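Engineer: For reference, the sequence and a predicted model appear below.
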Amino acid sequence: MAAVPPVCEFNWSAPAFSLPATDGKTYTFSDVAGENGTLVMFICNHCPYVLSVIDRIVRDGRDLQALGVGVAAICANDADAYPDDSFDNMTKKAREWALPFPYLHDADQSVAHRFDAVCTPDFFGFNAQGGLQYRGRLDASRKDAGPVDLKRDLFDAMRMVAQTGQGPQDQIPSMGCSIKWKDV
């Protein structure tokens, strides 16, 4: 079922985290933070919304890193119920997709809860001071990728954040598969 996250709560502080990555290292928010801002995104290995645009996510991540924006992706889905999202499969996908940024595993889902992540993909764009400035969509794609010349909402917003410290006032929320929460 498709889920839509809430609109951006400007200047909300990025929650701290320390998570293992598919490259064998452990990363904190400070480790992934960039000089001009930070993008933290919640994705997973099996979501059709993510799969249809993973090439654009990789492209925008790489382009943002070139602007001094740190980038990291987190998978928080319940891997027991959704084995495609296991850490081993994350490692395979990180290689297959040639991710140019850390792919982190939130096995206990505590980080996703602190971020109030809703869906995959869910994008959180912070300025250099760690204040939230963007919580919108990648582009106008939905379950299927739209045309390749779509406006790059995420990239344009984060370029603005990198240059000015502020995100756009008008943001269109992302849409994707709901986070697969563990039964508690």
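Structural biologist: That came through fine. Just so we're clear, the structure is a prediction, and the values are computed from it rather than from any experiment. Numbering: from 1, shown residues only.

Engineer: from here on, contacts and neighbour counts on C-alpha atoms
Structural biologist: Will do.

Engineer: show me where the chain has strands.
Structural biologist: Along the chain, counting by DSSP state E, strands occupy 2-3, 18-20, 26-28, 37-42, 69-75, 103-105, 119-120, 122-126, 132-134, 176-178.

Engineer: Could you point out the longest helix of this protein?
Structural biologist: helix 48-65 (DSSP state H).

Engineer: Can you tell me what sits against it?
Structural biologist: Here helix 48-65 makes contact (C-alpha atoms under 8 Å, 6 or more residues apart in numbering) with 34, 43-45, 70-71, 97-101, 120-121, 138, 141-145, 154-155, 158-159, 175-177.

Engineer: adding another structure so you can compare the two:
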Amino acid sequence: MATESPAGEPGAPAPAFSLPATDGRTLTLAGVRGERGLVVVFMCNHCPYVRGALPHLIRDALELAASGVNVVGISSNDAAAYPDDAFERMVAFAAQWTLPFPYLHDESQQVARAYGAVCTPECFGYDAALKLRYRGRVDASRHAPLPGARRDLFEAMREIASEGVAQGPQYPALGCSIKWKGNAGR
């Protein structure tokens, strides 16, 4: 069953993190931020919604980087219950998709809880000061990329990079729920 994200709290600061990346590094919030903003995407390997949005997310990440906005992916799923989301599978997934952004593992799930993430893919867009300005979807794609879909995340982040805020609509993310350890949920 699909889960929809709640609205974001505009201006909320990005919670700090230090997480292992699929390329062997340990990365922090300060280390991944872009000069003009940052997108934190909660994602995972097995979710069909992630796989459907990923071609557009990759395209948008490459274009946003040229505007000074970085993207980082974080997987917080319980890998014991969902082995496809284990760290070694994340490494293979990042290589298979040639991800142009760091893909981090939140094994403790503390980062997902700090952000209030509920589903995958769920995007948190921050301005240059790391204040929340966008929370929602990549675009209207679901289990497959939707040709010609409005680039919701990209358009919002482009505005945030140039104006500091996004004026357009923000649609909630829709995807698989984060798989919490012990099925504890939130």
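Structural biologist: Received it, and whenever you're ready, just let me know what you need. Here the structure is a predicted model, which means the values were calculated and not measured.

Engineer: care to give me the TM-score?
Structural biologist: After superposition, the two chains reach a TM-score (TM-score structural alignment, normalised by the length of the first structure) of 0.96; 183 aligned residues with a C-alpha RMSD of 1.0 Å.

Engineer: For residue 45 of the second structure, list the residues it contacts.
Structural biologist: Counted by C-alpha under 8 Å, 6+ apart, residue 45 of the second structure has contacts 51, 84, 85, 89, 90, 93.

Engineer: actually residue 143 of the first structure, sorry about that
Structural biologist: 48, 49, 52, 176.

Engineer: Mind picking the two most distant members of those?
Structural biologist: Across the contacts of residue 143 of the first structure, no pair lies farther apart than 52 and 176, at 10.9 Å, counting by C-alpha to C-alpha.

Engineer: Neighbour count: the two, which is higher?
Structural biologist: residue 176 (23 against 16; other C-alpha atoms under 10 Å).

Engineer: contacting residues for the more buried one?
Structural biologist: Residue 176 of the first structure touches 2, 3, 4, 47, 49, 50, 119, 120, 121, 122, 142, 143, counting by C-alpha under 8 Å, 6+ apart.

Engineer: same thing but at 10 Å, please
Structural biologist: Counting by C-alpha atoms under 10 Å, 6 or more residues apart in numbering, residue 176 of the first structure touches 1-5, 43, 47-50, 118-122, 137, 142-143.

Engineer: try residue 161 of the first structure
Structural biologist: So residue 161 of the first structure contacts 36-38, 69, 125-128, 132-134, 155, 167-168 (C-alpha under 10 Å, 6+ apart).

Engineer: I'd like the residues you listed as JSON lines, with neighbour count and distance to residue 20 of the first structure appended.
Structural biologist: Output for the contacts of residue 161 of the first structure, formatted as JSON lines (neighbours: other C-alpha atoms under 10 Å; distance: C-alpha to C-alpha, whole Å):
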{"residue": "36", "neighbour count": "23", "distance to residue 20 of the first structure": "24"}
{"residue": "37", "neighbour count": "29", "distance to residue 20 of the first structure": "21"}
{"residue": "38", "neighbour count": "32", "distance to residue 20 of the first structure": "18"}
{"residue": "69", "neighbour count": "26", "distance to residue 20 of the first structure": "21"}
{"residue": "125", "neighbour count": "28", "distance to residue 20 of the first structure": "21"}
{"residue": "126", "neighbour count": "32", "distance to residue 20 of the first structure": "21"}
{"residue": "127", "neighbour count": "29", "distance to residue 20 of the first structure": "24"}
{"residue": "128", "neighbour count": "21", "distance to residue 20 of the first structure": "23"}
{"residue": "132", "neighbour count": "25", "distance to residue 20 of the first structure": "23"}
{"residue": "133", "neighbour count": "29", "distance to residue 20 of the first structure": "26"}
{"residue": "134", "neighbour count": "30", "distance to residue 20 of the first structure": "25"}
{"residue": "155", "neighbour count": "20", "distance to residue 20 of the first structure": "26"}
{"residue": "167", "neighbour count": "25", "distance to residue 20 of the first structure": "29"}
{"residue": "168", "neighbour count": "15", "distance to residue 20 of the first structure": "32"}
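
Engineer: Just put those residues in TSV and tack on distance to residue 24 of the first structure.
Structural biologist: Output for these, formatted as TSV (distance: C-alpha to C-alpha, whole Å):
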residue	distance to residue 24 of the first structure
36	26
37	24
38	21
69	22
125	25
126	25
127	27
128	26
132	28
133	30
134	29
155	28
167	33
168	36
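
Engineer: Closest one of those residues to residue 114 of the first structure?
Structural biologist: residue 132 (13.5 Å).

Engineer: before we move on, back to that, buried ones among the contacts of residue 176 of the first structure?
Structural biologist: Buried members of the contacts of residue 176 of the first structure, scored by 16 or more other C-alpha atoms under 10 Å, are 3-5, 43, 47-50, 118-122, 137, 142-143.
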